[in-house]
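In: Sequence and computational prediction follow.
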Amino acid sequence: MKRLIPFLLLSLSVFSFAQEENETSRNFGTDSTTVAEIVPVDPKFKLDTIDYLTAKNPMRASLYSAILPGMGQLYNKKWWKAPLVWGVLGTGVGFIVHYNNQYKEYRGYYLDKLYGVPLENPTLQQMSLENIANIQDDRKRTRDYAIALTALAYILNIVDASVDAHLFGIKKDPDLSFQPTVIENNYTLDLALGMGVNYKF
């Protein structure tokens, strides 16, 4: 009997503690609004900085720019970039066509001069075969450079569309700013234009 009394007292204390814990979890654990009232959330604290509702698909933007340059920029709503892409690629294609035509023209002059066919242009008629060959090689080299630069611009157009799509949904951080600023030289007191980065803690 003496052993039963401490056992009953211990059981009652455990039961009362369990009941207290159930009441606490019933008041605070199941109701999200009550938890939000108990734990205040700082309005400056952002759990997510990406707006998934307006996010763009990088694969789709890259595909659009690969099929038709500038379409990826339009898909990302960067309207001002599309005319730049068209202008750069159009200029590159223009240079390719121009220097390719000149290369073919001087290639024809070189072959005519090689086989002894008289040229209609008196200036070219007086030039040596080596000089005409040098002009032909120069036009070919310039055409190849234009092809390489135009291909590079085409690849950059795809990369730009993909990067813009990746960064499209990210909101601007008001505490971080990147803007032009005037810098003064401490020795000569001359002013120069530079870029400044400001970060607020």
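Out: Looks like it arrived, so ask away.

In: CA atoms for contacts and neighbours, from now on please.
Out: OK.

In: give me the element the residue most central in space within the chain is part of.
Out: A centroid search over the chain (Cα atoms, centre = their mean) returns Val163, at 2.5 Å, as the residue closest to the centre. Taking DSSP states H and E as the criterion, the element that holds Val163 is helix 129-167.

In: helices or strands next to that helix in the packing?
Out: helix 58-67, helix 71-75, helix 81-114 (3 or more Cα pairs under 8 Å, 6 or more residues apart in numbering; DSSP states H and E).

In: that older thread, grab the nearest non-local neighbour of the residue nearest to the centre of the chain.
Out: Using Cα to Cα, 6 or more residues apart in numbering and skipping residues adjacent in sequence, the residue nearest Val163 is Pro58, 7.2 Å away.

In: Put this next to the first one:
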Amino acid sequence: MPNKYLIASIFAFLFCFSTPAQEKEKKRKKLPKEVVIDSIIEIRDPINPLSPAKAAFYSAILPGLGQAYNKKYWKIPIVYGAIGTGVYFYLTNNKEYNRYRDAYKRRLAGFTDDEFYKDANGNQLLTPRVTTEGLERGQKFFRKNKEIALLVTFGLYALNIIDANVDAHLLQYNVDENLSLAPHYKFNELDASSNLGLTLNFKF
């Protein structure tokens, strides 16, 4: 009789362990065959190491062409406006320089018929509107201005090439939202001072 109770107790004990195991097995069977993770995978264009060189080369051939290659079309009017302004000031100062130089040469030759010996209506004057010394100073002034305008124009032309090159580099630069660098401002209540710095955030 005690053996029957012992055997019954063992079966009851085993049954208690088998029931959760069976339930776990059923739950395992209910799992789907595939687990789909809802995520967006961004496929980036391959990096072209020659792209910056091409953009710079195109801008060197024709200003604004490198910006068009980078698809920054809004920069083309700025490029032409800047370079065109430099060319305009160069031509204007060069024209004035030539006026003063031609008049100065005629004065040295002994003539008194240059444009500065005449009034606005073209009538001959007894004394010139601009003296010979004034013509000499004018030549120096306009020559200096046209040289500065020429240097500025070449500088803007070079800047157009650099801009196209840098833009092409930045277009291929990987900007990840998980990596950010931002300034921060914090007020210290203990000593009533303020702290300004940079915060680097990196998300795994």
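Out: Great, that's in hand. All figures in this text were calculated on a predicted structure; none of them were measured in a lab.

In: Can I get the helices and strands packed on helix 129-167 of structure 1 in a markdown table including distance to Ile50 of structure 1 and mean neighbour count?
Out: Output for these, formatted as a markdown table (distance: least, Cα to Cα, whole Å; neighbours: other Cα atoms under 10 Å):
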| stretch | distance to Ile50 of structure 1 | mean neighbour count |
| --- | --- | --- |
| helix 58-67 | 14 | 19 |
| helix 71-75 | 18 | 24 |
| helix 81-114 | 23 | 17 |
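
In: which stretch among those comes nearest Asp173 of structure 1?
Out: helix 58-67 (21.8 Å; Cα to Cα).

In: how much does that closest one stray from structure 2?
Out: Mean deviation of helix 58-67 of structure 1 relative to structure 2 after superposition (mean Cα distance after the TM-score superposition for structure 1): 0.8 Å.

In: how much does that helix deviate in direction from helix 81-114?
Out: For helix 58-67 of structure 1 and helix 81-114, the angle between their directions (axes from the mean of the first three to the mean of the last three Cα atoms, to 10 degrees) works out to 40 degrees.

In: Residues contacting helix 58-67 of structure 1, please?
Out: For helix 58-67 of structure 1, contacts defined as Cα atoms under 8 Å, 6 or more residues apart in numbering pick out 70-73, 75-76, 154, 157-159, 161-166.

In: and if we set it to 10 Å?
Out: 68-76, 82, 85, 154-168 (Cα atoms under 10 Å, 6 or more residues apart in numbering).

In: In structure 2, what range does that helix match?
Out: Residues 52-61 of structure 2 are where helix 58-67 of structure 1 lands when matched by TM-score structural alignment.

In: picking up where we left off before, a markdown table please, covering the helices and strands packed on helix 129-167 of structure 1 and showing distance to Asp138 of structure 1.
Out: Shown next, in a markdown table, are these (distance: least, Cα to Cα, whole Å):
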| stretch | distance to Asp138 of structure 1 |
| --- | --- |
| helix 58-67 | 31 |
| helix 71-75 | 35 |
| helix 81-114 | 8 |
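
In: To Arg143 of structure 1, which of those helices lies closest?
Out: helix 81-114 (5.2 Å).

In: Could you list the buried residues of whatever helix or strand comes next after that closest one?
Out: Under the assignment DSSP H and E, the closest C-terminal helix or strand after helix 81-114 of structure 1 is helix 122-126. With burial defined by 16 or more other Cα atoms under 10 Å, the residues of helix 122-126 of structure 1 counted as buried are Leu124.

In: How about residues contacting helix 122-126 of structure 1?
Out: By Cα under 10 Å, 6+ apart, the residues outside helix 122-126 of structure 1 that reach it are 106, 109-110, 113, 117-119, 131-132.

In: Closest one of the residues you listed to Pro180 of structure 1?
Out: Tyr106 (49.6 Å).

In: Just to confirm, what residue in structure 2 is aligned with that closest one?
Out: In structure 2, Tyr106 of structure 1 lands on Tyr100 (TM-score structural alignment).

In: Next, the contact list for that match, please.
Out: With Cα under 10 Å, 6+ apart, Tyr100 of structure 2 has these contacts: 114-116, 130, 132, 134-140, 142.

In: repeat for Tyr88 of structure 2
Out: With contact set as Cα under 10 Å, 6+ apart, Tyr88 of structure 2 has these partners: 82, 94, 146, 149-150, 153.

In: Out of these, the closest to Phe187 of structure 2 would be?
Out: Ala82 (44.5 Å).

In: is it true that the closest one touches Ala149?
Out: No. Ala82 of structure 2 lies out of contact with Ala149 (Cα atoms under 10 Å); the separation is 11.5 Å.

In: on that earlier part again, quick check: the helix holding Val163 of structure 1 aligns to which part of structure 2?
Out: Using TM-score structural alignment, helix 129-167 of structure 1 pairs with 132-170 in structure 2.

In: No further questions, thank you.
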